[in-house]
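Asker: next one to model:
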Amino acid sequence: MVTLVLDNVSGCYRVFLLVFFKGANSYGQLGQGHVEDQSAPRLADITPLQNTAVRAVRAVSGGGGHSVVITENAEVFVCGQNHRGQLGLGHCVDILTFQLCCSLSQRITKVACGWDFTLLLTDCGQVFACGSNAFGQLGVGETVKHSSEPLVVESLKESVVSVAAGLRHSLAASGCVYQWGRGLCSHAKRALSPHPVPSHLNSTVPSVVPGLDQKTHMVSAGSVHCVCLTGDGDVFLWGSNKHGQLASTEPFLSSPSLMKRSLLGGEKVVHVWSGWTHIVAQTETGRVFTWGRGDYGQLGQNKTSSIQNPEQESVGPSAGGPNKKAFLPTEVKALHGAAQIACGSEHNLAIVGGSLLSWGWNEHGMCGDGSQTDVLQPQLVSGLKPLLIGCGAGHSMAVCAEMTDSRQNSAMIPLQRH
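Answerer: From the prediction side, this is the model:
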């Protein structure tokens, strides 16, 4: 996700794009008007945003190859891959520069992007969805295979406060938690056989997730797991535990499991983020814990604590690496007091003490240090004054303050992966 801030003096946006590796801009998701990779900061074509009366951009989310910008006055701008209509423009042609999504007359305040679909949340708590529905991830039933027009998720009758998009499944919080999309179904079948798959893991319309009696504050999603944070500061986890992201010895959890606070210093959790296979949580005192897959350094730990259960190894080998045990939550002290954190698929960004930090998989330079070596601990991305950060499935960005002609402007710097 990304936020842009309007220069109050000049009345225009200044947005720089920093791309470190091949293929990151193959669908125009950087909004530069072309599909070439970049190796240095470049201005994005944000002319459509300049022509609006907006003073700021509220949020941005990225999918597998597309980007969505939500402005402060609730307009939606999109660019990038659009082969399943995930940009909501009424067609399936890729867009190389940010374009206003005119089909939405509602005021959009939040967005979540899955691999090839998009969820949009209005200020009234209504959810719209567009893009691929091959696994029922749009929540509109299975008749629609994909939609280039944003569709109302009509089954959600209550006002929604949080949405999350995984690889092929979706979550919504409105007091209780709803789940839809069959992205976890095949994993559930293998793990639960011969028992049937619960309805919330095999539904193409929103289905209530059982076992969550507390009021939900927010939801987050990995590639094949789900996260719920309650208003009381408790974290519930369910789905695949192949990489230990559920902090459990079970290979799969079909229903939400409460994470013991003792694993998180005995404190309440105030925010939680999820990558494809790892999770980051911040407690009420500012402590930051990470757990899950760590073979790319995405946990920010040189050493990781693993669950001492020999049966855990039977869960399966970690893709791209040797067999791994489930990782217990471990505090990353360098992130204490982080103002913001964002998770990409296997890498992360954070703002700590006004500085931008990055860590994790860095094969293509997405950590912003100019190398292709994985970053095992949070490291400073020098020369940047971050205002807001965010990551999509295939790219991550930072809105940074700079001083130009004695005026403070903003710069959006995507640090990309494939």
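Asker: C-alpha only now, for contacts and for neighbours.
Answerer: Fine.
Asker: what separates stretch 144-161 from the chain centre, distance-wise?
Answerer: 19 Å (CA atoms, centre = their mean, to the nearest Å).
Asker: same check, this time on stretch 371-382
Answerer: For stretch 371-382, the distance to the chain centre is 20 Å (CA atoms, centre = their mean).
Asker: tell me which residues of that stretch are tucked away?
Answerer: 372-381 (16 or more other CA atoms under 10 Å).
Asker: got it, and stretch 272-286?
Answerer: 272-283, 286.
Asker: in strands, which of those appear?
Answerer: 272-274, 278-283 (DSSP state E).
Asker: G139: which of these is nearest?
Answerer: S274 (21.3 Å; CA to CA).
Asker: enumerate every residue touching the closest one.
Answerer: 220-222, 227, 280, 343 (CA atoms under 8 Å, 6 or more residues apart in numbering).
Asker: now the second one, please; I'll put the structures next to each other:
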Amino acid sequence: MPSDSVVIAWGAGEDGQLGIGNIEEREWICQVKALQDYSVSSVVGGSRNSLALCDDGKLFTWGWNQRGTLGKPPETKTETVPSQVKALGNVKIVQAAIGGWHCLAVDDQGRTYAWGGNEYGQCGEDPEKDETGRLLRRDIVVPQRCAPKLKVRQVAAGGTHSVVLTREGHQIFVPVRVQGPEKVRLIAVGAFHNLALEEDGTLWAWGNNEYGQLGTGDTQPRSQPIRVQGLSGLTLADIAAGGWHSTALTNEGEVYGWGRGEHGRLGFGDDKSSKMLPQKVQLLAGEDIVQMSCGGTHSVALTRDGRIFSFGRGDHGRLGIGRKVTTGHPMEVPINLPPPKTVSEDEEENAEGSWRANLIACGGRHTLAIVKWSPDNSNNNNENNTE
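Answerer: Model prediction:
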């Protein structure tokens, strides 16, 4: 990773999911130093583990491995520092996802790979059953090809299911194609529900709906995609799904949230009730949000100028604000790191600039982000203006 860009983490760490070499939780951000020499392009948070993807296609995993979710031998229960998934070392991985206890990845040729728990067929293989028809636990500990007949551009993993988006814009809810949405641009998967954003801006949802996370105005589950209500007239740029809540982001940087509101994960301040229809997160109005990420019980927002806001359940330090407070009011996460090593020791004390985030990723009870050093050129600009 370039010396002016680093991976940071905060929150629960009991399975090593922060990647900092121990199982401590952190209430403030900390640097994942094992990745500092790699050019990390994206990070993903799972329920109890994490992964990082590099520009050259290398995939690193860390955290909980008891179902083979790290793509490592099962005798390795947890890993507290990132290490490369050697089984994928000969391909260039361009995107990846973590579910409840399985992982998915897609390479630059559109080939998909899966590993981890497969008792529900979430790794793309028919689950095995005993003589009574009961599903048998089967773990796939070495990444293997899945959906081999498809050319894929995005994978998404839920609690015990998987969805892939083909290059033609079709969704495959492994192992069958999802009927309804066409020309899908993005997919997002929560614990037990799914979102699909079409190129024309139409948002579809299906799956579990007990807290209104499908945005249909009711709590009835749907086995087929149904349009999310309350977003007409908006141009959507991005979507995100958490454990039992959902968010949508407009081109204008406005955030809409719906689903389970307990602990304030929707960002509606003191109103922690669940919402069956999307509502604008007024407390983020004017912040120009460019990315949202949803965890199990918390949410994180990224602004265009690189600031991070978090809200929701605060125990285990998952909000990154230095105290274990639960709040529905978005709070800015301080990015307190020293200047990068490109700044000499003599210059460090007077170095001017700040760390700005360019990507965020919520896990179950932790969060990851990539931050880049942005020098303050105001002095140079002032000097130029006086010439």
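Asker: give me the TM-score for this pair.
Answerer: Superposed pair, TM-score by TM-score structural alignment, normalised by the length of the second structure: 0.81. Supporting alignment: 342 aligned residues with a CA RMSD of 2.5 Å.
Asker: picking that back up, and the buried residues of stretch 371-382 of the first structure, which is closest to M366 of the first structure?
Answerer: Using CA to CA, Q372 comes nearest to M366 of the first structure of those, at 8.2 Å.
Asker: so the closest one touches W359, yeah?
Answerer: No - in terms of CA atoms under 8 Å, Q372 of the first structure does not count as a neighbour of W359; the distance is 11.8 Å.
Asker: buried stuff in stretch 395-412 of the first structure?
Answerer: Within stretch 395-412 of the first structure, judged by 16+ other CA under 10 Å, the buried ones are 395-402, 409-412.
Asker: can you give me the end-to-end span of that stretch?
Answerer: 12 Å (CA to CA, to the nearest Å).
Asker: count of neighbours near G370 of the first structure?
Answerer: If you count neighbours by other CA atoms under 10 Å, G370 of the first structure ends up with 16.
Asker: identify the residue of the second structure aligned to it.
Answerer: With TM-score structural alignment as the criterion, the equivalent of G370 of the first structure in the second structure is G322.
Asker: one more: H187 of the first structure?
Answerer: Matched across to the second structure, H187 of the first structure finds no residue, judged by TM-score structural alignment.
Asker: grab the nearest non-local neighbour of H187 of the first structure.
Answerer: Spatial nearest neighbour of H187 of the first structure, excluding adjacent residues (CA to CA, 6 or more residues apart in numbering): S240 at 6.9 Å.
Asker: so what corresponds to that neighbour in the second structure?
Answerer: In the second structure, S240 of the first structure lands on N208 (TM-score structural alignment).
Asker: let me see the ranges of the strands in the stretch 101-250 of the second structure.
Answerer: All strands of the stretch 101-250 of the second structure, identified by DSSP state E, counting those that start in this stretch, fall at 102-107, 112-117, 139-146, 152-157, 162-166, 171-173, 176-177, 184-189, 193-198, 203-207, 222-227, 236-241, 245-250.
Asker: check which residues of the longest helix along the second structure are buried.
Answerer: Counting by DSSP state H, the longest helix found in the second structure is helix 378-386. Across helix 378-386 of the second structure, burial judged by 16+ other CA under 10 Å covers no residue at all.
Asker: could you check how far that helix is from the centre of its chain?
Answerer: 40 Å.
Asker: so what's the residue count around D37 of the second structure?
Answerer: 12.
Asker: so E252 of the second structure makes contact with G286?
Answerer: No - here E252 of the second structure does not reach G286: they are 9.3 Å apart, not a contact under CA under 8 Å.
Asker: quick revisit: distance to Q31 of the second structure added to the strands of the stretch 101-250 of the second structure, as JSON lines?
Answerer: Below are these laid out as JSON lines (distance: least, CA to CA, whole Å):
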{"stretch": "strand 102-107", "distance to Q31 of the second structure": "24"}
{"stretch": "strand 112-117", "distance to Q31 of the second structure": "27"}
{"stretch": "strand 139-146", "distance to Q31 of the second structure": "28"}
{"stretch": "strand 152-157", "distance to Q31 of the second structure": "26"}
{"stretch": "strand 162-166", "distance to Q31 of the second structure": "31"}
{"stretch": "strand 171-173", "distance to Q31 of the second structure": "36"}
{"stretch": "strand 176-177", "distance to Q31 of the second structure": "41"}
{"stretch": "strand 184-189", "distance to Q31 of the second structure": "27"}
{"stretch": "strand 193-198", "distance to Q31 of the second structure": "32"}
{"stretch": "strand 203-207", "distance to Q31 of the second structure": "36"}
{"stretch": "strand 222-227", "distance to Q31 of the second structure": "40"}
{"stretch": "strand 236-241", "distance to Q31 of the second structure": "25"}
{"stretch": "strand 245-250", "distance to Q31 of the second structure": "28"}
